[in-house]
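>>> what's the 3D shape of this:
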Amino acid sequence: MEEIMVENKNTDHCPVELTALILGKKWVPTIIFSLKDIELRLGELQRLLGCSKKILIEQLNILVLHKIVENRKVYKGNTVESYYTLTDCGKELLPILKDMKSFGCKFEENIKK
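Alright, predicted model coming up:
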């Protein structure tokens, strides 16, 4: 399972860089934003995002590993259903994503001028 890599875990890193490492992963901002108000099963999240199952599982595993997303498993007979939701840590990223969206919209307007 892939982690968000830093060269040496014993040294201090720039907090902005660590946040960028998290949010810079493909599909991560969209996953976090999709889970902002709701708990979703893997298939529901995949249909919502339109990405491949393989990529989605990889990114969800990273987010679960770093306690940004929680994977709640429900056992029903011989099947297991996975439900994904944001942790409190994950919810702290929502205002950052909102600010990034706002900046992106303004930046796009400036490019078009």
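>>> Could you use CA atoms for every contact and neighbour count after this?
OK.
>>> What are the boundaries of the helices in this structure?
For the chain, helices defined by DSSP state H occupy the ranges 15-23, 28-34, 42-49, 53-65, 88-91, 94-112.
>>> Mind listing residues that contact the fifth one?
To tie it back to what came earlier, the one meant is helix 88-91. Contact with helix 88-91 is made by Ile32, Lys36, Lys67, Ile68, Val69, as judged by C-alpha atoms under 8 Å, 6 or more residues apart in numbering.
>>> Gly77 is nearest to which of the helices of the chain?
Among these, the nearest to Gly77 by C-alpha to C-alpha is helix 42-49 (18.6 Å).
>>> Next, the angle from that closest one to helix 53-65.
Interaxial angle, helix 42-49 versus helix 53-65 (axes from the mean of the first three to the mean of the last three C-alpha atoms, to 10 degrees): 110 degrees.
>>> quick one more, to check against the first:
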Amino acid sequence: MNKEFPPCPVETTLLLIGEKWKVLILRDLIDGTKRFGELKKSLGSISQKVLTQKLRAMEEDGLVVRKAYAEIPPRVEYSLTELGLSLKPILDSMWDWGMEYKTKVNKE
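So this is what the prediction gives:
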């Protein structure tokens, strides 16, 4: 997979996960494999179409793996790849920063 990326690594990261839904999908999958319906329920206001688009894009980027089971009704599960899991420290930092920000703003 030879893709062209921006020269700045921060911009590359934002290109891959800089959208609200992608970050929240990562947040949910950090804890382990989830079914499509579980993700949709956890994300709340996301439409089925947008969730499908984001998951496909993340799969193409090598962050998510999709596993379909030949069952009736069909069952599809999503989990993070090793590359996707490597984003955990970034998400942890975002969590910590967000908590600290909320605390400081609420004190003012």
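>>> that older thread, pipe the helices of structure 1 into TSV and attach mean neighbour count and distance to Asn8 of structure 1 per row.
Listed next are the helices of structure 1 as TSV, based on neighbours: other C-alpha atoms under 10 Å; distance: least, C-alpha to C-alpha, whole Å:
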stretch	mean neighbour count	distance to Asn8 of structure 1
helix 15-23	13	13
helix 28-34	18	23
helix 42-49	15	33
helix 53-65	17	18
helix 88-91	16	23
helix 94-112	11	26
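>>> Which of those sits closest to Lys76 of structure 1?
Proximity to Lys76 of structure 1 (C-alpha to C-alpha) singles out helix 42-49 among the helices of structure 1, at 15.8 Å.
>>> follow-up on the earlier one: could the contacts of helix 88-91 of structure 1 go into TSV alongside distance to Leu86 of structure 1?
TSV is the format used below for these (distance: C-alpha to C-alpha, whole Å):
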residue	distance to Leu86 of structure 1
Ile32	7
Lys36	7
Lys67	9
Ile68	6
Val69	4
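>>> Show only the entries of those found in strands.
Of the contacts of helix 88-91 of structure 1, the ones assigned to strands by DSSP state E are Val69.
>>> Now for the spatially most central residue of structure 2: which residues touch it?
Nearest to the geometric centre of structure 2 sits Leu26, at 2.5 Å (C-alpha atoms, centre = their mean). By C-alpha under 8 Å, 6+ apart, the contact list for Leu26 of structure 2 reads Leu80, Gly84.
>>> Residue in structure 1 paired with it?
Mapped onto structure 1 by TM-score structural alignment, Leu26 of structure 2 lines up with Ile32.
>>> any idea how far Phe33 of structure 1 is from the aligned partner of Thr12 of structure 2 in structure 1?
Thr12 of structure 2 maps onto Leu18 in structure 1, with residues paired by TM-score structural alignment. Applying C-alpha to C-alpha, to the nearest Å, the value for Leu18 of structure 1 to Phe33 of structure 1 is 19 Å.
>>> Repeat that for Arg72 of structure 1.
Using C-alpha to C-alpha, Arg72 of structure 1 is found at 18 Å from Phe33 of structure 1.
>>> Please verify my assumption that Gln59 of structure 1 contacts Val28.
Yes - between Gln59 of structure 1 and Val28 there is a contact under C-alpha atoms under 8 Å: 6.6 Å.
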